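Novice: have a look; sequence and predicted model below, questions after that.
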Amino acid sequence: MAQNAIGRLFRGQSSNTLRQSIGSVSQKRSYASKNTIPSFSPSSSPELDQALNRMREELFIPYGLGSQQQNLIFRQRYHARLEEEPVTVSVGEDDEPFLLRPMDHQTRPTKRDIFDVVTLMKTTKDWQNLIPYLSGLRLANRSVKSPRMQWLVRRAAQSDALGIILEAAKQSGLTRLRLNDMAVVRRIFFELHRKAQNGDFQGADVEKAFTLAQQFVYQMTAPEHVEHSVELDPKRKPFVIGTLLELSAARALSAHEGNDVGGWVRSYALRLLGSWREGNFRGDIKEWRSIDQMLQENVPIYNGMKLALEVNGIAKEKSIAPGLKNRINELGALIANQKKAAPEEVKAQPSVGLEQANLLHQN
């Protein structure tokens, strides 16, 4: 039935061309049926389930089909006959039947629609759909640029779903989330800092944040995430190493009676001092947005050095303690000056960086 209908749609072609067209469509009936079209698990919200299903049926499936099937869907000259004699194809891992219907490229979900779906993700269960969702966007050739990836990380952190961001990085071939993007990595490590901060740098929160931070850095060594330029390599930057120092020191103080179990504090302290010239410590920047970004990077570094000196043995180690104390004084003065430079409207309603600096002062 499907082959006859499709054959009539291509009437007027030569017999050889017709046979090729029919054969091509027949071969591609299962084009999207194995490990291509993503499926979603039930979420905590019927509204989110409905939104995900809409994206799947109106975006992911149509653009995941073969070119001949897409022609049937999107080319207006085939629409009438497709409505008269419907064609069904199998999609997904379970060979789910999908009825082809006339569609218009211009009426597919917009960028705003795409990211509105993410705003409906509230729980960790909801965020488990992120990887198939990003996979579907890749399949539909809908790019997620760096600012939106940063936004996704921030939203995931609000739902305690940074572990799913890590899994998305592990499946970067499907998700396009890569850890050689400096801005994305900066956001990830800042959110790890905030996770530990929200738990007062104690207990399970700091333990989980430290474990995730180490796993993210390990993942950065995978070929698909490696940044070959030393100057652009996120894992060499003080904001990454300083956050690892902060989390490892807080973990030592919280869970190990101040002992540097595993030697992580010492190791990260040495690496931080060795990477200092790669940091964002300029005092001549006047534009507040850039200053605010500096504060987001540098507050965890400052806090990490302070905590490290409280860990048993670190304050007495001559290869570490003097360097940490000098950098604490230097960075503390920079942060204090940047706080004073904040515009009055920002002081009244603190930006993220200023809020972090204020919390540091309170502690």
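Specialist: Thanks, I have the structure now.
Novice: could you use CA atoms for every contact and neighbour count after this?
Specialist: Noted.
Novice: the closest residue to P343 other than its chain neighbours and R187: what is the separation?
Specialist: Take P343 and drop its neighbours on the chain: the residue closest to it by CA to CA, 6 or more residues apart in numbering is W288, 7.8 Å away. Distance, W288 to R187, by CA to CA, to the nearest Å: 18 Å.
Novice: higher neighbour count, these two?
Specialist: Using other CA atoms under 10 Å as the criterion, W288 and R187 rank with R187 on top: 20 against 16.
Novice: isn't that one up against L152?
Specialist: No - with contact defined as CA atoms under 8 Å, R187 does not reach L152; the gap is 9.8 Å.
Novice: shouldn't F239 be in contact with Y302?
Specialist: No - F239 is beyond contact range of Y302, at 10.0 Å (criterion: CA under 8 Å).
Novice: between those two, who's got more neighbours?
Specialist: Between F239 and Y302, counted using other CA under 10 Å, F239 has the larger neighbour count: 29 against 26.
Novice: how far is the helix or strand hosting that one from where the chain is centred?
Specialist: Under the criterion of DSSP states H and E, F239 resides in helix 238-255. Remark: helix 238-255 is offset 22 Å from the chain centroid, using CA atoms, centre = their mean, to the nearest Å.
Novice: now for it, which elements pack on it?
Specialist: When contacts are defined as 3 or more CA pairs under 8 Å, 6 or more residues apart in numbering; DSSP states H and E, helix 238-255 packs onto helix 182-198, helix 203-219, helix 264-274, helix 288-308.
Novice: cutoff 6 Å now
Specialist: On a contact count with 3 or more CA pairs under 6 Å, 6 or more residues apart in numbering; DSSP states H and E, helix 238-255 meets helix 264-274, helix 288-308.
Novice: the first one vs helix 288-308, what angle?
Specialist: Here the directions of helix 264-274 and helix 288-308 differ by 140 degrees (axes from the mean of the first three to the mean of the last three CA atoms, to 10 degrees).
Novice: can you list the buried residues in helix 264-274?
Specialist: Neighbour counts over helix 264-274 (16 or more other CA atoms under 10 Å) mark 264-273 as buried.
Novice: how about the last one?
Specialist: For helix 288-308, burial by neighbour count (16+ other CA under 10 Å) applies to 288, 291-308.
Novice: ok, then the element right after that helix?
Specialist: Criterion used, DSSP H and E; the element after helix 288-308 is helix 321-340.
Novice: in terms of secondary structure, what does that next one contact?
Specialist: Counting by 3+ CA pairs under 6 Å, 6+ apart, helix 321-340 packs on no helix or strand.
Novice: that one vs helix 264-274, what angle?
Specialist: Calculated by the same axes, to 10 degrees, helix 321-340 forms an angle of 70 degrees with helix 264-274.
Novice: what about helix 321-340, distance to the chain center?
Specialist: 31 Å.
Novice: please apply the same query to stretch 241-261.
Specialist: Stretch 241-261 sits 26 Å away from the centroid of its parent chain (CA atoms, centre = their mean).
Novice: what about versus this one:
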Amino acid sequence: MGGRALSRAVRHGDCAFHNITGRSLSRKFASSAICQRQGAVPSFTKTSTPELDEIFDTFRKKVFLPVHLSKAQRDLVFKTKYKRTVAAEPVMAGVAGEDFQLEHIDKTVDVPNTRKGIFKALHLMQDKRDWDNLPRFLTGLHQAGRNPAKFQQFMMVTKAAESGRLDVILECARRVSETGFDLSNPLLINKIVAKIRNAAMASDWDVKETKRALAWVEMVSAMLEDKRHAGGRVISHNDDPRTSPELIGILLELSAIRAARHLGGKDEDGKVAEYASRLLSLPLNLEPTAKSPDNLEDTYIANRWLRSVVPIVHGMKVAETVLDSSSEMAEKLKQKKIELEGFISQEREYVANSTFKREFRGIELCDKLLAERAA
């Protein structure tokens, strides 16, 4: 088949390359509009390490590009019988205005492992600017049908928080249709929200940090209404992440701290009252489970319980200083706070008296937030 016939065959998705001759193949052809993935092949900005650049470049050439090619072009790239053909003379493909020289790809050797690639990339993202590439990376993986496992999403949140780039996680979630980063897992949502509020707490509730944390958690709450995340008809409050006590409790905590510390003790925008009302309307089944004496697994469970519930109670405690003390809402909030403080005291004692020599975050939160005056 001559060069012109080859070009015509590729344009129309014809896979009959059986009679390719030695004539020139160095002509440019466009991917079939029917076969190719719409849009450009995700590209990356230069990172802080050559190793990370290499990972992104390998995924771009070996994983992302083939998704955008027509079937005929993919045959040319992947089928062994065309290996010498593409190696002998350059074959170009145009995708969204960008030209690519096609190369043979051995699926058993050249195509990178998704999980290993994600793991290596996350550990190499040391510079804050490196994280700008995460949405692009996830977009390419999503287009290729290689969405990260849930545990890798958790890892992304942890690493992004360590680098001060939780904004990138929110951007990935906002662009869920492109990145596939959905907020359907309640544990993932709680982790994101906790990391956001912990950053504000680490700043000693700085004005800017607290305001931003509240805005970001409100953004997460709003995104959950999207059906691509957790939106849709409410079946049960216990199963709906939009009505999670951890989420609403942190919204109350951040809004109350902002009002108490930065707005002269006044609930100027009504958010403290709003979130207190929402929290009290939920079935707050926050009583800890029974535990065996000095059991390692139970100790970890108790510690996690403290980490979840202490911020909620702290929010209630601060909200009391902002709301009208004579109001019915303030009284209900106080009664619920007293009930939960009793559980917290029990759980703290259980964790503190365990024989396991570890630093437990739950105890640290208790001592920092509840053993001192509100806010």
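Specialist: In hand now; what should we look at? From a predicted model like this one, the values you see are computed outputs, not experimental measurements.
Novice: turn the buried residues of helix 264-274 of structure 1 into CSV, columns for distance to H256 of structure 1.
Specialist: As requested, the buried residues of helix 264-274 of structure 1 are arranged in CSV below (distance: CA to CA, whole Å):
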residue, distance to H256 of structure 1
W264, 12
V265, 12
R266, 15
S267, 17
Y268, 17
A269, 18
L270, 21
R271, 22
L272, 22
L273, 24
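Novice: check the burial of E83 of structure 1 by counting its neighbours.
Specialist: The number of residues near E83 of structure 1, taken as other CA under 10 Å, comes to 12.
Novice: helices or strands up against the strand or helix carrying I22 of structure 1?
Specialist: Here I22 of structure 1 is covered by helix 15-27, with elements defined by DSSP H and E. Taking 3+ CA pairs under 6 Å, 6+ apart as the contact definition, helix 15-27 of structure 1 has no neighbouring helices or strands.
Novice: which of the residues in it are buried?
Specialist: In helix 15-27 of structure 1, counting by 16+ other CA under 10 Å, buried: 18, 21-22, 25-26.
Novice: next: stretch 101-114 of structure 2.
Specialist: Using 16+ other CA under 10 Å as the test for burial, stretch 101-114 of structure 2 gives 102-105, 114.
Novice: aligned partner of S281 of structure 2 in structure 1?
Specialist: S281 of structure 2 maps onto G274 in structure 1, with residues paired by TM-score structural alignment.
Novice: tell me how far that match lies from A321 of structure 1.
Specialist: Distance, G274 of structure 1 to A321 of structure 1, using CA to CA: 13 Å.
Novice: same question, I188 of structure 1
Specialist: With CA to CA as the criterion, I188 of structure 1 and A321 of structure 1 are 28 Å apart.
Novice: these two: who's more crowded?
Specialist: For the pair I188 of structure 1 and A321, the greater number of neighbours falls to I188 (26 against 19), based on other CA under 10 Å.
Novice: spatially nearest residue to the more buried one (excluding sequence neighbours)?
Specialist: V153 (6.4 Å).
Novice: in structure 2, what sits opposite the one you found in the alignment?
Specialist: Under the alignment (TM-score structural alignment), V153 of structure 1 maps onto V157 of structure 2.
Novice: which helix or strand contains its match?
Specialist: Secondary structure assigned from DSSP H and E places V157 of structure 2 in helix 150-162.
Novice: so what touches the helix or strand that that helix is followed by?
Specialist: Using DSSP H and E, the helix or strand that follows helix 150-162 of structure 2 in sequence is helix 166-174. Applying CA atoms under 6 Å, 6 or more residues apart in numbering, the contact partners of helix 166-174 of structure 2 are 135, 160, 181-182.
Novice: if we go to 10 Å?
Specialist: When contacts are defined by CA atoms under 10 Å, 6 or more residues apart in numbering, helix 166-174 of structure 2 is touched by residues 131-136, 138-139, 153, 156-161, 175-176, 178-183, 192-193, 195-196, 199, 216-217, 219-220, 223-224, 226, 228-229.
Novice: stretch 308-317 of structure 1 too?
Specialist: Residues from elsewhere that reach stretch 308-317 of structure 1, judged by CA under 10 Å, 6+ apart: 245-253, 256-260, 265-266, 268-269, 302, 307, 320-322, 324-325.
Novice: would you mark the buried spots in it?
Specialist: Neighbour-count burial for stretch 308-317 of structure 1 flags 308-312, 314-315 (criterion: 16+ other CA under 10 Å).
Novice: please apply the same query to stretch 218-234 of structure 1.
Specialist: Buried residues in stretch 218-234 of structure 1, defined by neighbour count with 16+ other CA under 10 Å: 219-220, 224-227, 233-234.
Novice: identify those among those that sit within helices.
Specialist: Within the buried residues of stretch 218-234 of structure 1, residues falling in helices by DSSP state H are Q219.
Novice: farthest-apart pair in the buried residues of stretch 218-234 of structure 1, please.
Specialist: Across the buried residues of stretch 218-234 of structure 1, the longest distance by CA to CA is 14.0 Å; it joins E224 and P234.
Novice: now do the shared contacts for the two.
Specialist: Counting by CA under 10 Å, 6+ apart, the shared contacts of E224 of structure 1 and P234 are 179-180.
Novice: who's in contact with the aligned residue in structure 2 for F210 of structure 1?
Specialist: Structural alignment (TM-score structural alignment) places F210 of structure 1 against L214 in structure 2. Residues in contact with L214 of structure 2 (CA under 10 Å, 6+ apart) are 193, 196-197, 200, 220, 250-255, 257-258.
Novice: from these, which is closest to T47 of structure 2?
Specialist: Distance to T47 of structure 2 across these (CA to CA) is lowest for I196, with 25.1 Å.
Novice: which of the residues in stretch 347-359 of structure 2 are buried?
Specialist: 347-348, 350-352.
Novice: so where is stretch 330-349 of structure 2 in structure 1?
Specialist: Against structure 1, stretch 330-349 of structure 2 falls on residues 321-340 (TM-score structural alignment).
Novice: give me the mean deviation of that stretch from structure 2.
Specialist: With mean CA distance after the TM-score superposition for structure 1, stretch 321-340 of structure 1 departs from structure 2 by a mean of 2.0 Å once superposed.
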